[in-house]
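Visitor: Show me the folded form of this:
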Amino acid sequence: MIQKSVLTLVADHTAGSTIRNIAEDLAAALKRAGARCDAPDWLAADQAVDIAFSGLETKAANACVRDADLPAGIDYCLQPLADRRKKLFLADMDSTIITVECIDELADFAGFREEVSAITERAMNGELEFNEAFRARVAMLKGLKEEALQRVFDERVRLTPGAATLVRTMRANGVYTALVSGGFTFFTNRVRDEVGFHMDMSNELLFEGGALTGIAAEPILNSTAKLNTLEALRHEKNLRREETLAIGDGANDIPMIEAAGLGVAFHAKEKAAAAADANIRYGDLTTLLYFQGYRREEFVEA
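Guide: A predicted model of the protein is given here:
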């Protein structure tokens, strides 16, 4: 028996009113392929819509979406209708919940931004082993004063649009939320509180005499640690895989993304995007609420 599925389309502001026509065309394409479609259900007028259907395998439905050649500005998610509202949410921080890579911003204060940013880019693309790349970048921060971290947080760390609304809406609906980062506790602690996550996990930088030693505490929180956190929380909460959600942008997020019931890549590197069940290429983080079937009026605004 083929389970009921749902195709969700979400447009950012650049898509304008064209999404209504696109939704109708896609529903018609699914029907031509043999699907039995419900009427389009608008989650937000002209911006986000669900098309629930049955009688068509996922592979064939995906082919319909590919053949539609969606224009830029529209994200989509194709998934089973059951369990789409998740009960556990894990998120990467740098370039996902916030707009910057904190280690690159710290390196700017240390005078090594170009060198560190190059390593970060390669590590997030999966071209370098994460632990080695992490240690090499942290070593370049040696001698940086503790106040530089506060300056980076105050002057450069900015929340990605929709981050607080996403987390607060999910918390209001009983979801357990965790911020898991290959970055640093100095930042995850503060972002956790600002956004509203239940918990955070990351790496601890070591100080001596008010300056960074160029070393972080071991073990390093890497891709395996992110995956282990997802699995530990899932078992602790007695949840099925289908009830979990993870989002990230880099190669170190791939195991977590692949293990979640819905793994989403956010404005991501190529390898992370290829590993994900769905991609957010254009919209902000509230797109993830629409993917779960939340209506605009259900959003808990920051």
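Visitor: Please count neighbours and contacts with C-alpha atoms only from this point.
Guide: OK.
Visitor: quick one: contacts for Ala163?
Guide: Ala163 makes contact with Ile97, Ile98, Val195, Leu285, Thr286 under the criterion Cα atoms under 8 Å, 6 or more residues apart in numbering.
Visitor: Also this sequence, please, to line up against the first:
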Amino acid sequence: MSTLKTLVVLAPQPDPQHITDIAHLAEAPHLDHPGADIVRMRGAKAERRQEVIALCHRHGYDAAYIDNGKHLGDFRLLVSDMDSTLINIECIDEIADIKGIKPQVAEITERAMRGELDFSAALQERVALLAGLPESALEQVYRERLRLNPGAEQLLSACRRLGIKTLLVSGGFTYFTDRLKADYGLDYAYANQLEIVDGRLTGRLSGEIIDAVAKKQLLMATRSALKLKPEQVMAVGDGANDLPMLQEAGIGVAYHAKPRVSAAADIAIEHGGLDAILQLYH
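Guide: Model prediction:
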């Protein structure tokens, strides 16, 4: 694979001076404008990547250094987190809202996603607070509150068209991952199993917890089963528990992520939707 890079800048309303400044900082000799909202800077020097990406983000642009000649179809597996990545909500927070305890649960969720709390312990603490809720609360959240994030349908459609397998791996719950898998034609889905007895949540989980290590292991196992190379795998996530799988993938994409996740990922989408991936890898 070529080590030459193209800096791709996604700018919905590009300021010509901003583009000139970015190209100068990146030392990019060739600029292409394949669309009104995208600029490809061929020959950009990756040595100043952090400065260049920071400048783009300050202007409200998403940007990434892409290997020359790399296309979306070169990936054969897309691995995605669910909550706040593929979908617009944190499901556990919305379930808690139905019980009237969303602020308490959401605060724990936020800290866990920033990596300030042990994920497994924080999950068990939050699930315990849901004890007694009827199973119908899960259906209510799925039907009334859960939506795909902007660009998700376009990304999944492109994956189906190109024959890219899709793996949804979540620290959330199987109730939601299983329905998303069925509704949107995903190939694989893994998450935590809420224990339900007599139609009510017990406040406990069944089986192994899907934490950061498990997410990485599921990526590796699926990659191996499909006989893929690391560079054929892209992973997308937003929380600290996604970091190991993002780093294990050939390309790790942070989507509207916590700062430490964005800093560690190969690509950080801070402004656009998930369809930004389609623009980066045309």
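Visitor: that older thread, could you redo the contacts of Ala163 of the first structure as CSV and give each row secondary structure and neighbour count?
Guide: As requested, the contacts of Ala163 of the first structure are exported to CSV (DSSP: H, G, I helix; E, B strand; the rest coil; neighbours: other Cα atoms under 10 Å):
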residue, secondary structure, neighbour count
Ile97, helix, 26
Ile98, strand, 19
Val195, helix, 20
Leu285, coil, 21
Thr286, coil, 20
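Visitor: Turn these into TSV, columns for distance to Leu205 of the first structure.
Guide: Converted to TSV, these look like this (distance: Cα to Cα, whole Å):
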residue	distance to Leu205 of the first structure
Ile97	21
Ile98	19
Val195	22
Leu285	29
Thr286	32
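Visitor: Quick check: of these, which lies closest to Glu105 of the first structure?
Guide: Set against Glu105 of the first structure, the nearest of the contacts of Ala163 of the first structure by Cα to Cα is Ile98 (12.5 Å).
Visitor: what range in the second structure does stretch 220-239 of the first structure sit on?
Guide: Counting by TM-score structural alignment, stretch 220-239 of the first structure falls onto residues 209-228 of the second structure.
Visitor: Also stretch 145-153 of the first structure?
Guide: Counting by TM-score structural alignment, stretch 145-153 of the first structure lines up with residues 134-142 of the second structure.
Visitor: Centre of the chain to the matching stretch, how far?
Guide: How far stretch 134-142 of the second structure lies from its chain's middle: 24 Å, per Cα atoms, centre = their mean, to the nearest Å.
Visitor: SS state for the spatially most central residue of the first structure?
Guide: The centroid of the first structure falls nearest to Ile247 when counting by Cα atoms, centre = their mean (2.6 Å). At Ile247 of the first structure the chain is in strand, as set by DSSP: H, G, I helix; E, B strand; the rest coil.
Visitor: How about Arg179 of the second structure?
Guide: Three-state call for Arg179 of the second structure (three-state DSSP): helix.
Visitor: Quick check: the gap between the counterpart of it in the first structure and Leu149 of the first structure.
Guide: Using TM-score structural alignment, the partner of Arg179 of the second structure in the first structure is Arg190. Using Cα to Cα, to the nearest Å, Arg190 of the first structure is found at 11 Å from Leu149 of the first structure.
Visitor: These two: which has the busier surroundings?
Guide: Leu149 (18 against 13; other Cα atoms under 10 Å).
Visitor: was I right about the more buried one contacting Leu106?
Guide: Yes: using Cα atoms under 8 Å, Leu149 of the first structure is in contact with Leu106, at 6.8 Å.
Visitor: mind listing the helices for the first structure?
Guide: Along the first structure, counting by DSSP state H, helices occupy 18-32, 58-68, 102-110, 113-124, 130-139, 146-155, 163-172, 185-195, 223-236, 254-259, 270-275, 287-291.
Visitor: and the residue nearest to the centre of the first structure, what does it touch?
Guide: Residues near Ile247 of the first structure by Cα under 8 Å, 6+ apart: Leu90, Ala91, Asp92, Thr96, Asp253, Ile257, Gly263, Val264, Ala265, Phe266.
Visitor: Tell me which residues touch the alignment partner in the second structure of the last one, please.
Guide: Counting by TM-score structural alignment, Phe266 of the first structure lines up with Tyr255 in the second structure. Residues touching Tyr255 of the second structure, when contacts are defined by Cα under 8 Å, 6+ apart, comprise Thr85, Val236, Gly237, Asp238, Ser262, Ala268, Ile269, Glu270, Leu274.
Visitor: Out of those, give me the two with the largest separation.
Guide: Of all pairs drawn from those, the greatest distance, 14.7 Å, lies between Ser262 and Leu274 (Cα to Cα).
Visitor: so how many other residues sit close to Glu208 of the first structure?
Guide: Other residues near Glu208 of the first structure come to 11 when the count uses other Cα under 10 Å.
Visitor: check contacts around it.
Guide: Taking Cα under 8 Å, 6+ apart, we find Glu208 of the first structure in contact with no residue.
Visitor: Aligned counterpart of it in the second structure, please.
Guide: Aligned partner of Glu208 of the first structure by TM-score structural alignment: Val197.
Visitor: Also Phe109 of the first structure?
Guide: Under the pairing rule here (TM-score structural alignment), the equivalent of Phe109 of the first structure within the second structure is Ile98.
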